[in-house]
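In: Have a look at this fold, sequence not included:
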């Protein structure tokens, strides 16, 4: 089972990959990073995507089953895709036996990348990722 560095390097082998991070959405800190970052700042990218991820993870409105009585979604968000004119940002939440607050973030070139393939592979990576 791969660790953080191995998983991020695997993500960078995807066609069109420009950068990859493992981010804690509570603190906004990158636990690992490889490749480029938009604007050249990996920590700023981690902090911005953490805000998006935190909102999605804590919003019961986005869960297919809707919120439960505590306002929490009955089915967790698996991933998010943010598109720009030249790129995709794929955010994949990592599920663990404990209360996980991390996600994989892949910055993918829109012209060279395959979003469907990247989404499938990132999901596989998240399932195999060993934290700790």
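Out: It's in. This is a predicted model, so every value here is computed, not measured. Numbering: from 1, shown residues only.
In: alpha carbons only for contacts and neighbour counts from here, please
Out: OK.
In: From the rest of the structure, what touches the longest helix seen in the chain?
Out: For the chain, the helix that runs over the most residues, judged by DSSP state H, is helix 42-58. The contact list for helix 42-58 (CA atoms under 8 Å, 6 or more residues apart in numbering) reads 21, 23-30, 33, 36-38, 62, 72-73, 76-77, 91, 103, 105.
In: buried ones in that helix?
Out: 42, 43, 44, 45, 46, 47, 49, 50, 53, 54, 56, 57 (16 or more other CA atoms under 10 Å).
In: Kindly report the same for stretch 101-118.
Out: By neighbour count with 16+ other CA under 10 Å, stretch 101-118 contains the buried residues 101-110, 113-115, 118.
In: one more structure, for comparison:
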């Protein structure tokens, strides 16, 4: 099992996690994914790469310095967490985590997501 696949498996142990992917921002391609969130995870990963690129572009247009850490999208029954990886070895990637809103603890999930994200390398 690759290091990326191991990271996906670790993300899926987070309470309420139904899907996870490690995604290339520029292409939208999921390098690794797993789980069953009830929708096509690869399509969602590609769509969320558009979200990350749009935010990066907006930051550049308004001359906002810094790096994106997280983007959170709340839905009626799910949380979608995007954790942008900013190390030299993982630049250009993000982690996409889907949580069931009724069975997850958002603060704890974000904490665990950050811990897993720090260990990801290519």
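Out: Thanks, I have it. Keep in mind that what you see is a predicted model, and the values were worked out from it rather than measured.
In: hang on, the earlier thing: mean shift of the longest helix of the first structure relative to the second structure?
Out: On superposition with the second structure, the mean distance recorded for helix 42-58 of the first structure (mean CA distance after the TM-score superposition for the first structure) is 1.3 Å.
In: Can you check which part of the second structure the next helix-or-strand element following that helix sits on?
Out: Once helix 42-58 of the first structure ends, the next helix or strand along the chain (criterion: DSSP states H and E) is strand 79-83. Per the alignment by TM-score structural alignment, strand 79-83 of the first structure matches residues 70-74 in the second structure.
In: same deal with stretch 9-18 of the first structure?
Out: Alignment of stretch 9-18 of the first structure against the second structure: residues 9-18, by TM-score structural alignment.
In: start to end distance for the matching stretch?
Out: Taking CA to CA, to the nearest Å, stretch 9-18 of the second structure runs 11 Å from one end to the other.
In: which other residues reach it?
Out: Residues outside stretch 9-18 of the second structure that contact it (CA under 8 Å, 6+ apart): 19-20, 34-37, 97-105, 109, 112-113, 116.
In: swap the cut-off to 7 Å and go again
Out: Stretch 9-18 of the second structure is touched from outside by 19, 20, 35, 36, 37, 98, 99, 100, 103, 104, 109, 113, with contacts defined as CA atoms under 7 Å, 6 or more residues apart in numbering.
In: how about a markdown table for those, with secondary structure and distance to residue 122 of the second structure added?
Out: What follows is these, written out as a markdown table (DSSP: H, G, I helix; E, B strand; the rest coil; distance: CA to CA, whole Å):
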| residue | secondary structure | distance to residue 122 of the second structure |
| --- | --- | --- |
| 19 | strand | 21 |
| 20 | strand | 17 |
| 35 | strand | 21 |
| 36 | coil | 24 |
| 37 | coil | 25 |
| 98 | strand | 22 |
| 99 | strand | 25 |
| 100 | strand | 28 |
| 103 | coil | 31 |
| 104 | coil | 29 |
| 109 | helix | 23 |
| 113 | helix | 17 |
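In: With distance to residue 10 of the second structure added, can I get those in a markdown table?
Out: Output for the contacts of stretch 9-18 of the second structure, formatted as a markdown table (distance: CA to CA, whole Å):
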| residue | distance to residue 10 of the second structure |
| --- | --- |
| 19 | 11 |
| 20 | 10 |
| 35 | 11 |
| 36 | 15 |
| 37 | 16 |
| 98 | 13 |
| 99 | 14 |
| 100 | 16 |
| 103 | 17 |
| 104 | 15 |
| 109 | 12 |
| 113 | 9 |
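In: nearest to residue 86 of the second structure, of those residues?
Out: Distance to residue 86 of the second structure, by CA to CA, is smallest for residue 113 among the contacts of stretch 9-18 of the second structure, at 14.1 Å.
In: Figure out the helix or strand that residue 116 of the first structure lives in.
Out: Per DSSP H and E: residue 116 of the first structure is located in helix 115-128.
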